[in-house]
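In: What shape does this take:
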Amino acid sequence: MSESVQNNAPVSLPEVGFLRLSDVLKIIPVAKTAWYQGVKEGRFPSPVKLTKRASGYRAKDIRALIDRLEAGEGA
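Out: Presented below is the predicted three-dimensional model:
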């Protein structure tokens, strides 16, 4: 998982594993509602069910999104 985030410290994106939405939104600065709309439209990656009550996002999917954004391809 990602490193503990305290006092608005930067989030470290792991090579493998999962991120919670709160960590993703510190890396991709959009509102939560905009994120969910992007997931619905297919612009952002879908979450993976980790337990009955918890979901996360694959680190590799977030990396791929960052790469697309840096390449100017949009979300």
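In: make it CA atoms for all contacts and neighbour counts henceforth
Out: Will do.
In: Would you mind measuring from residue 54 to residue 40?
Out: Here residue 54 is placed at a distance of 18 Å from residue 40 (Cα to Cα, to the nearest Å).
In: which SS class is the most centrally placed residue in the chain?
Out: Computing the C-alpha centroid of the chain and ranking residues by Cα atoms, centre = their mean puts residue 24 first, at 3.3 Å. For residue 24, the secondary structure call by DSSP: H, G, I helix; E, B strand; the rest coil comes out as helix.
In: Please give the structure of this sequence too, so both can be compared:
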Amino acid sequence: MSPQTTPPRTAIAQAIPSANNATTASATITPSVFDHLPDSALLREADLVRSPKRPHATPPLPFSAPTLWRMAKAGTFPKPIKLSQRVTAWKVGDVRAWIAAQTNATI
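Out: The predicted model follows:
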């Protein structure tokens, strides 16, 4: 019997960490630009909540897009600004004030 040899790993297989591999892959998290924007800046929905299209981004709000719209409709979140028929955005200052109010309400 000849000793078994393992086939060379492909590029895809090399990218996947194995159980016996000492190095583990870690996700790269991009810091949010929310803290560096002026209060007059405008943010769209994808910048405020987690989006499957941008899983690496860190949004400032911990809930989903449907919850964002539900809260805006109910008046428990700042009202968005309609920029055109299909484009809606929120003022950064309004969102920051809402976050501060939520933080103060829970303390």
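In: thinking again about what came up before, what lines up with the residue nearest to the centre of the first structure in the second structure?
Out: With TM-score structural alignment as the criterion, the equivalent of residue 24 of the first structure in the second structure is residue 48.
In: Repeat that for residue 64 of the first structure.
Out: For residue 64 of the first structure, the aligned residue in the second structure is residue 97 (criterion: TM-score structural alignment).
In: Number of residues surrounding that match?
Out: Taking other Cα atoms under 10 Å as the neighbour definition, residue 97 of the second structure ends up with a count of 13.
In: Tell me which helix or strand it sits in.
Out: Residue 97 of the second structure is part of helix 92-106, with elements assigned from DSSP states H and E.
In: what's that helix packed up against?
Out: In this structure, helix 92-106 of the second structure makes packing contacts with no helix or strand, judged by 3 or more Cα pairs under 8 Å, 6 or more residues apart in numbering; DSSP states H and E.
In: Would you indicate which residues of it are buried?
Out: For helix 92-106 of the second structure, a neighbour-count test (16 or more other Cα atoms under 10 Å) marks 92-95 as buried.
In: Not counting sequence-adjacent ones, nearest residue to residue 27 of the first structure?
Out: residue 11 (6.8 Å; Cα to Cα, 6 or more residues apart in numbering).
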